[in-house]
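J.: Fold the following for me, if possible:
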Amino acid sequence: MDRVDTVLCCAAPDTRRHRGPAMFEAMMHGAGLPFTAPRGGVPTVVHGWSEPEWTLFPPPVGRRLVHQVYEMADLDVLAELCGAGTIAFKAGTEFTAVNRALGLFAALRARTGRPRTTRHWTPLVRAASWLVGRFGDEAGGFTVTVSGERDGRPITRRLGMTARQDGGRIPSLLAGIAVDHVLAGRLQTTGLVPLHSWLAPHELRTALRERGISLWRRDDEEGWRPWEE
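T.: Just a heads-up that it's a prediction; the model follows:
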C-alpha cells in the first residue's frame, strides 16, 4: 500500500480453557477506563470495552460481537510502524450475552465512575467464566484488517488465523517462536526487537502452521479462504 489509514485487530479467544486471575483483573480494570487512541489521525479519548461491532472470523470461529478493549501496545507500535491514522484492538467471546453484559458494565462505569476498583469482582467473574466455559468451544482466532490506498485507489486487505483446539495459546505464539530462535542462536539482539527485523513473513507462516494454526485471507467482501503460498 502507498498509504495505510486504518488497522483493525480483532481477537476471538476460546472460552473452554480457564484463565488465571491476572487476565480477569486486567479485563475488569480496563472496562470503562478512558484512554487515548488515534481516530482519523486525531488523538481521541475512548473507553475500554466500547465501540461494539460484528466481525466475521475465519472458520471454525465465525461471526462474533467484539468491543474495543483496554489500552494496547498496538496503538503506539502500529502508528509508528505504518503510520495508520486509526488503530483499534477489539475482542469478544463466543457468547454474545457475555459481550453485551461487559459492554453495559463498561458504559455505566464510564458514565458514573463507579465502581472505582473492580478487584473484588475478579473471583465472581472468574467463577462465572469457568461455568460458562463448560459449554464453550476450544477454537480461537485473530484477524487483522488494513485499509488504505494504492495507486490512488482505496484498498482493504484482511488476514486471519485460527486454532481449532486450545485457541487461547494464540497470543503466546510469537513468544514461543522467539524462544526457538534464541535457543538456536538466531536471535541474539537484546532489548526491544521489532518483529520484522528477525522474522521474515515466510518464516512466520511456516512457524504458525507447524503449531497447528490455519492461515486465511479475505479480499474485499468475499468470504475467508485459505492463504496459499
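J.: C-alpha only now, for contacts and for neighbours.
T.: Fine.
J.: Wait, I177 touches T206, no?
T.: No: contact criterion Cα atoms under 8 Å: I177 and T206 do not qualify, at 10.6 Å.
J.: And the two? Which one has more around it.
T.: Each of I177 and T206 has its neighbours counted (other Cα atoms under 10 Å); I177 has more, 16 against 11.
J.: Before we compare anything, build this one as well:
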Amino acid sequence: MGKRILVLGGYGTFGRRISRAIAAIPSAECIVGGRHPQRATPVTGENITTITVNIHDPASLRLALEGMFAVVNTVGPFQTGDYTVAEACAIRGIHYVDLADARAHVENITRLNRRAEQRQCLIVSGASSVPAVSAALVDMLAPEFDRISEIHTCISPGNRNPHGLASVRAILSYTGNPIRLKEKGRWRYAYGWSEAEKVKFPRPVGKRRVYLCDVPDLDLFPARYGAQTVTFRAGLELNLFNYGLAMLGRMRRRGLTKNLSAWAPALSAASNLFRGSGGAAGGMRVRVLGRKDDREAEHTVFLMARDANGPAIPCSPSVALIRRWIERGVAAPGAVPCVGLLTWDDIKAELVNYDITLVRV
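T.: Here you go, the predicted model:
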C-alpha cells in the first residue's frame, strides 16, 4: 500500500487532473473525496478510490482524514478565509496543500505555523498559478539581476479551456473592490478588474486585454524580492466578458450592486454559451525589471499553453509537492505560502506531457 493522499473536490476541473497525476506516482494511493462521489466516475480508475466527505461536518471530515499522509484541497473559492481543513490537518499531523489564490487566505496560512511545527507537518497554501508558478518563474530570472525593482505578471486563458463556477466567483470577489498594490515604493489603491493593458503574447495567442486583480503576489513579492512595483493582471480571451466584468466593477464602485457573487451562476452559464468561440491557447507572462552591473535590465518569460491543457499549469505545484513529500520527505514543518518551495524545474517536470512551453524574450 502506498501513502494515502486525499484530494478534496477531486472530480472538479482541477481535481480530476490532480487525482490522475497523483495516482500515477509510485508509492501513492489517491482517494477522491467530496459530497457527491457519484460525480467521480470519470476520475476513478487504477489506484483511485472515492469516499464521501463533507468538509463542513466535523465528524465527516475527521473520518475522512484517518490514515491520510497528505491532503490536496481543491474546493474553492478560498476568498472566505476558511481554514477548517488546513487546521484539521495541522492538528493531526497531516501534510496539507491547497490551490488558493486568494490574497488574505494564502498570506494568513501562517497562523497555523506553531501547530504545524508541533505536529511535524507542512501546511501549504497557494499551490497554483499564483503565487507558486509566478514565484518559481521570478526565482528563475532573479540571478539575472543584482537588484529587482519591478515585477509584472499577467495571465490570459483560452476561452475553450474548462473553468468552474468557483473560478467565476473568485474573480467577482474582487471585481470593483479596492485592491492594495505597491508602485514606485509606495502603496496605493486601485480597483479590481480596472486599468486595462494590452499584452502581446507569443503565437498563437497574440494580443489580449488584461485587468488588475487581487492576488497574494502583491504582498509576497515586495517582501521576497524587494520589488518597489508589483502588479498582477488577468484577462479573458473574449472581450465581451472582459468589458462585462469591467462594467460590473463600475456598478459595484457606484453602489448599484453589492453582491456580485450572485451573478456567478448566470455569468458561468453565459460563458458556456460562447464556449465554441475563440480558442484553447492561453498564456502567462512574468516581466521583471531591475539592475545588473549598474545597468538597467529587463527579462520576460511566457508560459504558453497551446491547447486545452492550460489548467495543467495551476495543477502542477500541488502534484510536485506531493511527489516531493512522498519521494524525499518534508524538509521542515510549518505553515507557509507556496513561495520558494518549488523551482521551475520541479514544476516543468509535471508539464512535460502537455503542449506547454516556456518562451524567453
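J.: For the two chains, what TM-score is obtained?
T.: Scored against TM-score structural alignment, normalised by the length of the first structure, the superposed chains reach a TM-score of 0.85; 215 aligned residues with a Cα RMSD of 2.0 Å.
J.: Counterpart of R287 of the second structure over in the first structure?
T.: Alignment note (TM-score structural alignment): R287 of the second structure maps to T145 of the first structure.
J.: where does its match fall, helix, sheet strand or coil?
T.: strand (DSSP: H, G, I helix; E, B strand; the rest coil).
J.: now the nearest residue to it once chain neighbours are set aside: how far from W54 of the first structure?
T.: Once flanking residues are discounted, T145 of the first structure sits nearest to R158: 4.4 Å by Cα to Cα, 6 or more residues apart in numbering. As judged by Cα to Cα, to the nearest Å, R158 of the first structure and W54 of the first structure stand 15 Å apart.
J.: These two: which is more packed in?
T.: For R158 of the first structure versus W54, neighbours defined as other Cα under 10 Å are more numerous around R158 (18 against 11).
J.: Map that one onto the second structure.
T.: For R158 of the first structure, the aligned position in the second structure is T300, judged by TM-score structural alignment.
J.: Its match touches G290, doesn't it?
T.: No: T300 of the second structure is not in contact with G290 according to Cα under 8 Å; the separation is 11.8 Å.
J.: Check the offset of the helix ranked longest in the first structure from the chain's centre.
T.: Longest helix in the first structure by number of residues, with DSSP state H as the criterion: helix 96-112. Helix 96-112 of the first structure sits 19 Å away from the centroid of its parent chain (Cα atoms, centre = their mean, to the nearest Å).
J.: just stretch 203-219 of the second structure next, same as before
T.: With Cα atoms, centre = their mean, you get 13 Å for stretch 203-219 of the second structure.
J.: residues of it that come out buried?
T.: Buried residues in stretch 203-219 of the second structure, counting neighbours by 16 or more other Cα atoms under 10 Å, are found at 205, 208-219.
J.: Kindly reformat the residues you listed as JSON lines containing distance to R160 of the second structure and secondary structure.
T.: What follows is these, written out as JSON lines (distance: Cα to Cα, whole Å; DSSP: H, G, I helix; E, B strand; the rest coil):
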{"residue": "V205", "distance to R160 of the second structure": "13", "secondary structure": "coil"}
{"residue": "R208", "distance to R160 of the second structure": "15", "secondary structure": "strand"}
{"residue": "R209", "distance to R160 of the second structure": "17", "secondary structure": "strand"}
{"residue": "V210", "distance to R160 of the second structure": "18", "secondary structure": "strand"}
{"residue": "Y211", "distance to R160 of the second structure": "20", "secondary structure": "strand"}
{"residue": "L212", "distance to R160 of the second structure": "22", "secondary structure": "strand"}
{"residue": "C213", "distance to R160 of the second structure": "22", "secondary structure": "coil"}
{"residue": "D214", "distance to R160 of the second structure": "24", "secondary structure": "coil"}
{"residue": "V215", "distance to R160 of the second structure": "24", "secondary structure": "coil"}
{"residue": "P216", "distance to R160 of the second structure": "26", "secondary structure": "coil"}
{"residue": "D217", "distance to R160 of the second structure": "27", "secondary structure": "helix"}
{"residue": "L218", "distance to R160 of the second structure": "28", "secondary structure": "helix"}
{"residue": "D219", "distance to R160 of the second structure": "31", "secondary structure": "helix"}
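J.: and which of those residues is nearest to T13 of the second structure?
T.: V215 (20.4 Å; Cα to Cα).
J.: Report how many residues lie close to the nearest residue to the closest one once chain neighbours are set aside.
T.: In space, and not counting its chain neighbours, V215 of the second structure is closest to R103: 4.7 Å by Cα to Cα, 6+ apart. If you count neighbours by other Cα under 10 Å, R103 of the second structure ends up with 21.
J.: From L181 of the second structure, how far off is R103 of the second structure?
T.: Per Cα to Cα, R103 of the second structure is found 12 Å from L181 of the second structure.
J.: Over to L137 of the second structure?
T.: Applying Cα to Cα to L137 of the second structure and L181 of the second structure gives a distance of 20 Å.
J.: again, but for R4 of the second structure
T.: 40 Å.
J.: Please apply the same query to R323 of the second structure.
T.: R323 of the second structure is 34 Å from L181 of the second structure, by Cα to Cα.
J.: who has more neighbours, these two?
T.: Remark: of R323 of the second structure and L181, L181 carries more neighbours, 24 against 20, as counted by other Cα under 10 Å.
J.: In a helix, the more buried one, correct?
T.: No: counting by three-state DSSP, L181 of the second structure is not found in a helix; it is strand.
J.: coming back round to it: what is the nearest of the buried residues of stretch 203-219 of the second structure to R115 of the second structure?
T.: Nearest to R115 of the second structure among these, counting by Cα to Cα, is P216 at 22.7 Å.
J.: Tell me the residue in the first structure aligned with the closest one.
T.: Per TM-score structural alignment, P216 of the second structure is aligned with A73.
J.: what's the distance between that match and L174 of the first structure?
T.: Distance from A73 of the first structure to L174 of the first structure, by Cα to Cα: 15 Å.
J.: What of S129 of the first structure?
T.: 26 Å.
J.: Quick check: the aligned residue for H120 of the first structure in the second structure?
T.: In the second structure, H120 of the first structure lands on A262 (TM-score structural alignment).
J.: where does its match fall, helix, sheet strand or coil?
T.: Strictly by three-state DSSP, A262 of the second structure counts as helix.
J.: surely Y354 of the second structure meets N309?
T.: Yes: Y354 of the second structure is within contact range of N309, at 6.7 Å (criterion: Cα under 8 Å).
J.: what residues are up against the closest residue to P216 of the second structure other than its chain neighbours?
T.: Leaving out its chain neighbours, the residue that sits closest to P216 of the second structure by Cα to Cα, 6+ apart is R103, at 4.0 Å. By Cα atoms under 8 Å, 6 or more residues apart in numbering, R103 of the second structure lies in contact with Q79, D214, V215, P216, D217.
J.: No more questions from me, cheers.
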